[in-house]
Every structure is written in structure tokens, then in C-alpha cells.
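> predicted structure and sequence below. I'll ask about it afterward.
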Amino acid sequence: MTAELNHLVIGSGEHTVVFLHGLFGQGKNFGTIATALSDVATSYLVDLPNHGRSPWTETFSLDNQAAEVAEWLHQSFDHPVTLIGHSLGGKIAMRIALQAPELVERLMVVDISPARNVEAAQFVNLVAALRTLDLSEVQSRTQADEALRELIPDTMVRRFLLQNLQHKGDVWFWLANLDLLADSLHAVGGWPAIDGEFDGPVLWVVGGRSPYCLPEHVEPMQALFPRVRQVTVKDAAHWVHADDPETFTSITRMFLTQD
């Protein structure tokens, strides 16, 4: 098991909150939200395994990634935490809550469902585009951005993905375990059958313009999380916390501080 996951700590509030980002993200993606909550929460912005500066694993499944994070939680805290997971991080958070409920006081699932998500297929083309980049030829992030412009025309998505491109001296490399994640996209988009339920408070935050959470996902969500409440952020797409940080912060604050 991974003894340590790279993380950033923001705030000194009474509630312990652990943020889990989505595919090809990093913990720091939640920096703005954590800073806004710093009076009520001590937030741990974790790099998931195979992401950011956390260790890589040899294989990928939702359950082995959840086990890595659960082990880190067990080693890091002597009390249950509020777990907030977006997209892939939301799937991992749900499985931790179901398999190790003693680690989780409250759960917030952001724009993902306990179901197979066909939208994950969009990453096939994105990852293929990243793999076309010849790292030995890269001289700057600007050059890499320009090289990928035609294959990834969405500027926000392209720059989000290029957060993973780092260099040491003249040597450029991917922070994320690009090959393993690329080969595991079917597992990323899946949801293997799982028993049990988590009976703690659960908030399910959905982007009103996102295709990831559908009406047919409500029943399986309620079966696993009987105390779930759904909130839709009307003008947000999949990256809810980036699309409408003010509303997302308000929702999170309310979830942390209410009985």
C-alpha cells in the first residue's frame, strides 16, 4: 500500500475535508475552494495515485485506487473525514465510503454517478492527442500548447491537461502515469458491482449542463446512499467547482456546517 500521497493543506477550520480530483487533475485544482472554506475547514488537497506528485501503481482499478487512498486516510487521521470527490475522484470516494465507512463522516460526490459513464470515452481522443507529443522535441509549455491546438481545440481542456507536463532542466515529462491511465480508460468509466450501503450524510452535486449524471442514475445512487440529497448547479458543466466556484463554495460550506 502507498504510505504517502502528495497533498497540500489549506485552512485551519474545525472540519477535516479531503478533496479528490478527477482524471488527469491534481489536488491543487481545488485550491480556490479550499481557500474560501479556510475558516470552517482544514482541507487536504490530495493528488490521487498515478496523478500529480503521488506514487504510481502498476495496475489500475477503481478498487485498488480506492484502497490506496483509504490506506492513506487510515494512516493520516484518527477520526472520520468529509470526503469530496469530483468525477474519477467521486467514484473513488464512493467506493471508500462503501468499503471503509469508518473513515468517512460525510460524503460529497461531484458530477459523477455509480454507473458506467460513456462520456469517459472522450478521454480516448484526448489521451491519444497527448501521446502524439514528442517530449524530446518540447522546449516550452507554449510550444506544447501550440502543437496540441489542432487535436485539442478547446483551450481550457488543453491547458488543464498540460498541467501534467513538467520539466527538470531541459527534460520534459508527464506527471501523470499517462500510459497506465490511457490503457485503463474502460475501468475509469466503469462501476463494478458493489454490495452494502453508506448511511452517513451524502450530497450529490450535479452540473446542470453536464451529461454525466442522468435521471436513470438516481435509483442506484439512492440504493447505495439512502441519505443522499441532490443539488444541481444550473449553469455549470462537468467541472462544477471551476464553472461556478462561488455557488460550489456556498453549497460545500452549508454541507459542512449544518447538522
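Noted; the coordinates are in hand. Residues are numbered from 1 along each chain as shown.

> C-alpha from now on. contacts and neighbour counts both.
Noted.

> so V46 sits against G25, correct?
No. Contact between V46 and G25 fails when scored by C-alpha atoms under 8 Å: they sit 10.2 Å apart.

> higher neighbour count, those two?
More crowded of V46 and G25, by other C-alpha atoms under 10 Å: V46, with 26 against 23.

> how much space is there between that one and T16?
Look at V46 and T16: by C-alpha to C-alpha, to the nearest Å, they are 13 Å apart.

> what comes into contact with stretch 20-35?
Applying C-alpha atoms under 8 Å, 6 or more residues apart in numbering, the external contacts of stretch 20-35 come out as 7-8, 10-11, 19, 41, 43, 45-48, 51-52, 83-90, 93, 160-161, 164, 176, 241, 245, 248-249.

> how far does that stretch sit from the chain's center?
7 Å (C-alpha atoms, centre = their mean, to the nearest Å).

> do stretch 121-131 as well
Relative to its chain's centre, stretch 121-131 lies at 18 Å (C-alpha atoms, centre = their mean).

> here's the one I want to compare it with:
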Amino acid sequence: MSGLAWHDMGGSGPTFVLVHGYTGSSEDFRSVIEPLRSVRRIVLVDQLGHGDSPRAARYTFDGLSRSVIEFLLTEIGEPVDILGHSMGGRTVLPIAVHHGQLVRSLVLMDTWGDNPDRDERSAELESLFAQSDDAVATALESGALDVGHNPEHELHVDEWSEEWVDQRLAHNSDRLDPRARVQLGRLVFCEGPSVLAEASRISAPTTVLVGEFDDPFIGPSQRLTDQIPNARQVVIPGAYHSPQLSHPTVWAEALLDHLAIVDAG
């Protein structure tokens, strides 16, 4: 049995696994998958230290990838279509490189293979995460990741409701291992190991999705598209980092297009 918590959402056809990002959970996708269920069995996974999955003594990108590999081998047992969002993309990308037999097709959403592009905010976060674990944990508890005016938050509220957005964020925060928040945050916001060069070994059909205004990930998404053989890039107009929540219809259409290409061979 795999240790990861996962949720079989039903549907018809091959299995499509969706993997959330840093500080998220399967709740990031639960409300937007209905259009996909007509062509795929949808499975949502909670990464280590997130959602209902177990905690670890130490968190690394390699450890996250290994846990998903174990899940695919023990719980699914067949090649899957797989989507990784943000840090989830960094989790699944090495699986497509080194365990291609497990991956029927790949969607990389608002993610990176080398490092997110840097801005003034990134420099602040890099300085924060360079401190000791205890110091970082204290800063995070005091709201160090808060960004003030957040246009993406407003789009989510417009699409759903303030109450729904607050409940989702609270759900994710309540179930997040503080140690994962610190250790993985250091890898996300500081210079983590690059896997961009080895992305050229991916053979699965690949779509790279990115929000039009997700500035830190526009450059990395283009570099992934350039590096992965025959990858296609789709930009979601008006979106930021979580287009499935701000633009769910356009997002679902992009995924259905990807799956249609896969099914057409």
C-alpha cells in the first residue's frame, strides 16, 4: 500500500492523476474536475506533508517524487496521464524522465525545471528561507508569505465566493506539516536543484500550461517547452498561478485538448 492519501473521483477511461503544489492539497482540484470525468478516471493525490498524507522527518524534491512513484506502482499499476501544478510539476517531471513507463502523458502547469524567475519579492523570500528552520517557522507563522493586494485571490472570489476561498485555504493550512512548509519552501524559493537539462529525455506527449500573468513561471515554462521534445505550450489568458480556480472552463478545455491529442496517438 502507498502511504500517500489519494481520492478516486471516478470517471471514464484511463487514469489521470493530478498533483498539487506547495502548501496545497487535493482540494485545489476537487471542484473543477467534472468536465474531465467524461474522458478520464480522475485521481487526486495529497503530497507528503500536505492534506491527509503522512508527514516525513525530512522533505526533498526527490522524496516527493519517490512517494508518487510508489503510489503509481502500488495503487494504480498502469501508465497514467499526470498533471503537476507548481511544486507538483517539480515532483512529476523526474518521474517522466526516469520512469517513463509510468507516464502516458504529462501536463506541467505553472512550474519550472530550473528555477522560477526572480523578482524583488523572490529576493525577500530567499533571504527569509536562508535562516534556520526555527527562524523561518516563526516568520511564516507571523505571515511572512502574505503578499498584500493579490489580484489572483480576487479572481478566485469572483469565480467562487469569499467563503469558499477562505475554507479551501484554511483546509490546506490546517493539514500542512510545518516542517514541510519550511524545508520545501527553502527549495521552492531559493536555488533548488535543476532538472531542466534532463527534461530533453521525456518521451511522453507533454503540454506546458501557464497563466498569462504568472510572471515567475512564464520564462521557466518556455524553457521547459523548448527542452521537452514535441512539447506544446498553452497560455491561459488573464490567469496567474492557479488557472484551474480563476479560469476553470478555459483550463478544462486546455486539458481536454491535451487528452484528445494523446488519444489520437
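It's in. In this text, all values refer to a predicted model and were calculated from it rather than measured experimentally.

> tm score of chain vs chain?
Once the chains are laid over each other, their TM-score by TM-score structural alignment, normalised by the length of structure 1 reads 0.79; 234 aligned residues with a C-alpha RMSD of 2.9 Å.

> coming back round to it: which of the contacts of stretch 20-35 of structure 1 fall within strands?
Among those, DSSP state E puts H7, L8, I10, F19, A41, S43, L45, V46, L83, I84, G85, H86 in strands.

> quick one, which of those residues are buried?
The neighbour-count test (16 or more other C-alpha atoms under 10 Å) marks H7, I10, F19, A41, S43, L45, V46, L83, I84, G85, H86 as buried among these.

> I152 of structure 1: which of the residues you listed is nearest?
Checking these against I152 of structure 1 with C-alpha to C-alpha, the nearest one is H86 at 22.1 Å.

> can you verify my assumption that that closest one contacts D111?
Yes. Using C-alpha under 8 Å, H86 of structure 1 is in contact with D111, at 6.4 Å.

> buried residues in stretch 249-261 of structure 2?
W251, A252, A254, L255, L256, H258, L259.

> stretch 155-164 of structure 1 now?
Using 16+ other C-alpha under 10 Å as the test for burial, stretch 155-164 of structure 1 gives R158, R159, L161, L162, Q163, N164.

> just tell me what F217 of structure 2 corresponds to in structure 1.
Under the alignment (TM-score structural alignment), F217 of structure 2 pairs with C213 of structure 1.

> any idea how far that match is from K234 of structure 1?
From C213 of structure 1 over to K234 of structure 1 (counting by C-alpha to C-alpha), the distance is 13 Å.

> of those two, who's got more company?
Taking other C-alpha under 10 Å, C213 of structure 1 and K234 do not tie; C213 has more neighbours (22 against 14).

> then that one would be within a helix, right?
No. Secondary structure assignment places C213 of structure 1 outside any helix; it is coil (DSSP: H, G, I helix; E, B strand; the rest coil).

> roughly how far does it sit from L126 of structure 1?
21 Å.

> where exactly do the helices run in the stretch 151-265 of structure 2?
Using DSSP state H, counting those that start in this stretch, the helices of the stretch 151-265 of structure 2 run over 151-159, 162-174, 178-189, 215-227, 243-246, 248-264.

> of all those helices, which lies closest to G100 of structure 2?
helix 248-264 (15.0 Å).

> got the ones in strands among the contacts of stretch 20-35 of structure 1 as CSV, with distance to E71 of structure 1 columns?
What follows is those, written out as CSV (distance: C-alpha to C-alpha, whole Å):
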residue, distance to E71 of structure 1
H7, 14
L8, 18
I10, 21
F19, 15
A41, 22
S43, 18
L45, 16
V46, 13
L83, 14
I84, 17
G85, 16
H86, 20
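
> what is the equivalent residue in structure 2 for R227 of structure 1?
Correspondence of R227 of structure 1 to structure 2, assessed by TM-score structural alignment: N230.
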